[in-house]
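K.L.:
only geometry, no sequence info:
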């Protein structure tokens, strides 16, 4: 459901088989990577505030 909630695919694509488990896994990895990058950037900005 994470790719649907993130807006990458529609729920109907998930239900009708347009995407497979590999696609979903790749999208979940991408969502995790983006969240990790955003957290790292936020920590860097906080540490480098003047």
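P.N.:
Ah, there it is. This is a predicted model, so every value here is computed, not measured.
K.L.:
use CA for all of it now, contacts and neighbours both
P.N.:
Noted.
K.L.:
so the residue nearest in space to the middle of the chain is in which element?
P.N.:
For the chain, the residue nearest the mean C-alpha position is residue 31 (1.6 Å; C-alpha atoms, centre = their mean). Element membership for residue 31, per DSSP states H and E: helix 21-47.
K.L.:
centre of the chain to that helix, how far?
P.N.:
Helix 21-47 sits 6 Å away from the centroid of its parent chain (C-alpha atoms, centre = their mean, to the nearest Å).
K.L.:
now stretch 10-24
P.N.:
For stretch 10-24, the distance to the chain centre is 15 Å (C-alpha atoms, centre = their mean).
K.L.:
contacts for that stretch?
P.N.:
The contact list for stretch 10-24 (C-alpha atoms under 8 Å, 6 or more residues apart in numbering) reads 1, 3-4.
K.L.:
next, the one to line up against it:
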């Protein structure tokens, strides 16, 4: 079971830009510097790896948002 983020960045009424066909999900670890794009192309990394990295990015984002809310209160 994949990590379920506490908050979706898409629930705030903003029409966030997205890549077609969910490619932003596939490329998020590349953009975060967790892997190289070539590793996705040559099969070194599979979808399970991408899913795990995306879960880690979501956990980090949730924890940062929680820490920010705690600082504000």
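P.N.:
Noted; the coordinates are in hand. Predicted model, so just to flag it, every value in this text is computed and none were measured.
K.L.:
quick revisit: state the distance from the residue nearest to the centre of the first structure to residue 46 of the first structure.
P.N.:
Note on residue 31 of the first structure: its distance to residue 46 of the first structure, by C-alpha to C-alpha, to the nearest Å, is 23 Å.
K.L.:
next one: residue 21 of the first structure
P.N.:
Distance from residue 21 of the first structure to residue 46 of the first structure, by C-alpha to C-alpha: 37 Å.
K.L.:
stretch 35-50 of the first structure: how far from the chain's middle?
P.N.:
Distance, centroid of stretch 35-50 of the first structure to centroid of chain: 18 Å (C-alpha atoms, centre = their mean).
K.L.:
need the residues that contact that stretch.
P.N.:
By C-alpha under 8 Å, 6+ apart, stretch 35-50 of the first structure touches no other residue.
K.L.:
that older thread, now the helix holding residue 31 of the first structure: buried residues?
P.N.:
Neighbour-count burial for helix 21-47 of the first structure, counted by 16 or more other C-alpha atoms under 10 Å, picks out 24, 27-28, 31.
K.L.:
compared with the first structure, how much does stretch 59-72 of the second structure deviate?
P.N.:
On superposition with the first structure, the mean distance recorded for stretch 59-72 of the second structure (mean C-alpha distance after the TM-score superposition for the first structure) is 0.3 Å.
K.L.:
matching residues in the first structure for that stretch?
P.N.:
Aligned using TM-score structural alignment, stretch 59-72 of the second structure spans residues 33-46 in the first structure.
K.L.:
residue 41 of the second structure -> the first structure?
P.N.:
So, by TM-score structural alignment, residue 41 of the second structure is matched to residue 15.
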